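1. Have a look at this prediction, sequence included:
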Amino acid sequence: MKLSQKLYLERKNKNLTKQALAKELNELSGFSNYFKKEITLLESKQKAFTYRIVDDIAKYFNMTIYQFLTKQWKSYNTEEITLIDNNIEEYFHGYSERMPKTFKNLSDIIHKFDLVNHDDWVAIPKYDLIMREYYDYLYRDVSKESSSIIIRRAKGLLDNLDLFSSYNHENDLQFPINLETDFAGYTKFNDKREPINMNILIQNIEFSLGEIRQLFEDDYFDYDEEDTKYFNLLNYYREKLDIRFEDIEKDLGISSAEYRKWEKGEIDPSISNIIKICDYLNINIDLLSSSSLRTLNNINSQSVGSYILQNTNIHDSEELSKDYYFSERQSVILIPKYCYEYMFYYLEDKTHKDIGIKKAIQFTREFFVKWYEFNKARQFLFYSLTGVVAKENFIHYTEKEIKRYLGDSYYPENPVKFLTQLTLDRVENYGYKDKKQIINRIKQIDIERVLKSPEKTNLRPEVN
């Protein structure tokens, strides 16, 4: 989609004339003087888009440069965006009195809910699973029990799990997005039945936050500096990678004399040349714009509807309702569907045999404790995440992302490490940071050295 078409659509969506848009751009631009004729030339492809023009346009329309450059047709469906926004607002009002009165922005719901693709995840009521099923069927020491007793108990667990996880999202009457929540109650921080050490989990999450922040603080240092110019940042990233002017001329065919003028702010290069330079420096173009960085870190820079349409493959609210649902992070435990199915059929298979049922019970116990810890960790992590990291992790991970770091396992040995890898991988996938640096950091996380290990020996604290 051409930039000229995008400029036209953005202007029409705001019901602006060319002269009115030129006036608005002049009020925020520190570089250019805009006129009605210039807007006409840009929209008719008679004038090339330079970096400064694109930066001004993106800033005015409350986007990052990257969002403006990559925005597709479906994201201009303003009627559908408004419909999704209105239905989400009405839907949550009927759901809970604890929620805000309006849902114009993502931050209104992002700390309480996940947007989940039902093809990838199974949702189970957290309270029922941990406070009832876990303690009724899984916590016991099975080493001294007979196989017949264990099998009878396993069948009872399977019956309840089958009931819990058999939601048919498409047939629910909720609109536009179904909601999975556990009305039985929440697992509290100080609950005596809590199967994991919450203090250790919180300490480990603090480490995870440190890893995430360390990656972004260096490159987002100028977030609050209103007067930071792109050419200063261009110079910063080139010198950071120890790239010479001669290297740019040799590798990209851009004369070193012309490029020096870019870094001095004497020439406003074409947007295509800046994209070429950013690819060469292996950075996202938003890192050159202080206004884009502010928008990127502003979790309320988009409405809920526009964010969902731009970050999913969904084109309308009906399709959205069929494919996704909201899951309340505090009360529902989410487990990857392919992992859940393996656990379920593995345990079911062993109930028909005398051999292997004890091992299957032990596997199932560890399976639920680890995925429970993963869900708890994600809940705590979202209390502290803001900006791009929170936004990109609001839509829950896909099976492909899970398998990338889970490998051949069906539950994470260290849920916090696993969560940290997924969080960083999601941001890396959206291109907001040097990919090599994030990939290396993900691989090098030394969880045994830094994180405290959970207490495996006490999966069932005494219950008063």
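-> Received, thanks. Just so it is clear, the model here is predicted, and its values are computed rather than measured.
2. Please count neighbours and contacts with C-alpha atoms only from this point.
-> OK.
3. Can you tell me how far the residue nearest in space to the middle of the chain is from I84?
-> For the chain, the residue sitting closest to the mean C-alpha position, by Cα atoms, centre = their mean, is N393 at 1.5 Å. Separation of N393 from I84 (Cα to Cα, to the nearest Å) stands at 20 Å.
4. Over to K12?
-> 21 Å.
5. which one of those two has more residues nearby?
-> Regarding K12 and I84, a neighbour count based on other Cα atoms under 10 Å identifies I84 as having more, with 26 against 12.
6. Would you tell me what the next helix or strand after the one helix or strand the more buried one maps to is?
-> Here I84, judged by DSSP states H and E, is contained in helix 78-95. Heading C-terminal from helix 78-95, the first helix or strand you meet, by DSSP H and E, is strand 113-117.
7. next structured bit after that next one?
-> Beyond strand 113-117 toward the C-terminal end (DSSP H and E), the next one is strand 121-125.
8. Can you name every helix or strand that the helix or strand following that following strand contacts?
-> Under the assignment DSSP H and E, the closest C-terminal helix or strand after strand 121-125 is helix 126-128. Taking 3 or more Cα pairs under 8 Å, 6 or more residues apart in numbering; DSSP states H and E as contact, the helices and strands that helix 126-128 lies on are strand 332-336.
9. and the residue nearest to the centre of the chain, what does it touch?
-> N393 makes contacts with 423, 426-427, as judged by Cα atoms under 8 Å, 6 or more residues apart in numbering.
10. tell me which element it falls in.
-> Secondary structure (DSSP H and E) places N393 in helix 387-394.
11. structure B:
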Amino acid sequence: MERLNEELSRKKLAKSLNKFFKTTYYTERIIGLIESNEAYLKFDVVDEMCCFFNLTIQDLLYKKWSEYNQDFTDYLHNKITKHCHLPDENRTRIHQFSQLISHFNLVNKQDWVSFPKYDFIQRVYYDYFEKNVIDYSTCEIALNTFKFHYPNYLYKNNSGLVIKHDSAGILSVADHRDPISNDALKNGVEKIEHAIGLLLEVNTHKYDQGLFTSHNIEKLIEYFRCHNISLNNLSSNTLIPLSTLKNLYKNPKKLYFKDIHTLCNYLDFPINEISNYTSDIQDNIDAKNIGEHLAKLTNTGEIESFNQQYYLTSQETQLLIPSYCYESFIRQMKKDLNRGSDETMLFMEFKHFIFQWHFFNKLKILLSQKLNGKIGRDLFYMFTKTEIESALGNKLYPSNPVNLLGTLALNRISKFDNTSNKELQEIIEEQFK
């Protein structure tokens, strides 16, 4: 599939592989044998193939058909490079995925609702809430502004890709109308980065216990030694011949991919860890078409389906609020206003609702700009309703946006890195409770 997707003949692929890896191993006949008899693929050959096509081994095993739909991925790539811009004076077009994840969010329409930041923060919040104009009318103005800007088009049948951007919302970081100080943001993001570092450290030591710095197959040998794993037990439990397992020590180049895959599954050892190339591939996110990244993140392969379910929103100019939080809060606020509830209480509740979600959004902006590679990609797709409810509990806005974003980020990263739940919860409890 990868060869055909790149429009390479077997002869041309063999020539390209030999040049890329400085070898003479690959021939048109070898490529044919590789494609026709996968059971006898050597692990090193698979590893090199993955590197050449810019895939991790996990990508190769689980890549879905949607990522091969060239018309779909090209459509997304072309739309984004044409309509997405950097927040600079020249409106520089975005051409790389690393640029996109630093300035935009990929959003599921069912999970988040987007509003123009300028109207809510630089106008309504600054003119009324920041100046403590405590009155029913302040809440009514905020309600009317939400109603006016509610993006109904997101829930209609969209024929095109929706990209939410409002140039009026791009203001100086020192704009006096923004209620959040740069110091508060910096401190919050540093706390989240520190927690991410702790999580990555746990993942690094999960399989090596800090005892080795080797690569490829040698990592498995070290793992056996650290955990007192015998080859005889492995052979009987995995049905891999003992003679094959001994090649881990004698001649790793003789190892077949199917045996390594079986071994990793049995040990719950990530197969990417023993690749010579995976770490570089994971962080080289700009080597892939933007559309292919979106297809993988959403598991969608049809233009119409993607446009109906997802949209892109500018981090700098849009205020994102979880849909269920927004709808429940607005519904309750309308009831309380109609009942004539205490105006000070309603004012403060509305003020906190806007402020805390604005703080959350600004933290996400700064965090996105500081993260890159695999982790930046993992956090580009905004958190799902299930993820938010799990971290937020029965509240409709965070009492501490740093803790909420930190918890969401760690949970998302751990999902892709197979961190044990116990270790994850220990870090969350220590850093964000």
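-> Good, I have the coordinates. Remember, predicted model here, so these are calculated numbers, not experimental data.
12. most remote residue from structure 2's center?
-> The outermost residue of structure 2 relative to its centre, with distances by Cα atoms, centre = their mean, is G340 at 43.8 Å.
13. how near is D108 of structure 1 to I299 of structure 1?
-> When distances are taken as Cα to Cα, D108 of structure 1 and I299 of structure 1 turn out to be 10 Å apart.
14. wait, I meant L209 of structure 1
-> L209 of structure 1 sits at a distance of 18 Å from I299 of structure 1 (criterion: Cα to Cα).
15. More neighbours: which of these two?
-> Ranked by neighbour count (other Cα under 10 Å), L209 of structure 1 and I299 place I299 first, with 20 against 15.
16. residue in structure 1 matching the residue farthest from the centre of structure 2?
-> Residue mapping for G340 of structure 2 onto structure 1 gives D354, with TM-score structural alignment as the criterion.
17. Can you name the residues that contact the closest residue in space to its match that isn't next to it in sequence?
-> In space, D354 of structure 1 comes closest to S147 once its chain neighbours are excluded; the distance is 6.2 Å by Cα to Cα, 6 or more residues apart in numbering. In this structure, S147 of structure 1 makes contact with 354, 357-358, judged by Cα under 8 Å, 6+ apart.
18. do the same with F35 of structure 1
-> 19, 22-23.
19. Export those to a markdown table and append columns for distance to F175 of structure 1 and neighbour count.
-> As requested, the contacts of F35 of structure 1 are arranged in a markdown table below (distance: Cα to Cα, whole Å; neighbours: other Cα atoms under 10 Å):
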| residue | distance to F175 of structure 1 | neighbour count |
| --- | --- | --- |
| Q19 | 41 | 15 |
| A22 | 41 | 18 |
| K23 | 41 | 15 |
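20. Just those: which are in helices?
-> Secondary structure defined by DSSP state H assigns 19, 22-23 of the contacts of F35 of structure 1 to helices.
21. Now distance to D114 of structure 1 too, for those, in JSON lines please.
-> Converted to JSON lines, these look like this (distance: Cα to Cα, whole Å):
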{"residue": "Q19", "distance to D114 of structure 1": "42"}
{"residue": "A22", "distance to D114 of structure 1": "40"}
{"residue": "K23", "distance to D114 of structure 1": "41"}
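22. Of these, which is the nearest to N311 of structure 1?
-> Comparing the ones in helices among the contacts of F35 of structure 1 against N311 of structure 1 with Cα to Cα places A22 closest, at 29.9 Å.
23. What separation do you get for that closest one and L9 of structure 1?
-> To L9 of structure 1, A22 of structure 1 is 15 Å away according to Cα to Cα.
24. do the same with L69 of structure 1
-> When L69 of structure 1 is compared with L9 of structure 1 (using Cα to Cα), they lie 13 Å apart.
25. and what of D434 of structure 1?
-> Taking Cα to Cα as the measure, D434 of structure 1 and L9 of structure 1 are separated by 31 Å.
26. on that earlier part again, between the contacts of N393 of structure 1, which has the most around it?
-> Counting neighbours by other Cα under 10 Å, the top entry in the contacts of N393 of structure 1 is T423, with 21 neighbours.
27. any chance of the contacts of N393 of structure 1 in a markdown table, with secondary structure and distance to D141 of structure 1 too?
-> As requested, these are arranged in a markdown table below (DSSP: H, G, I helix; E, B strand; the rest coil; distance: Cα to Cα, whole Å):
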| residue | secondary structure | distance to D141 of structure 1 |
| --- | --- | --- |
| T423 | helix | 35 |
| R426 | helix | 39 |
| V427 | helix | 42 |
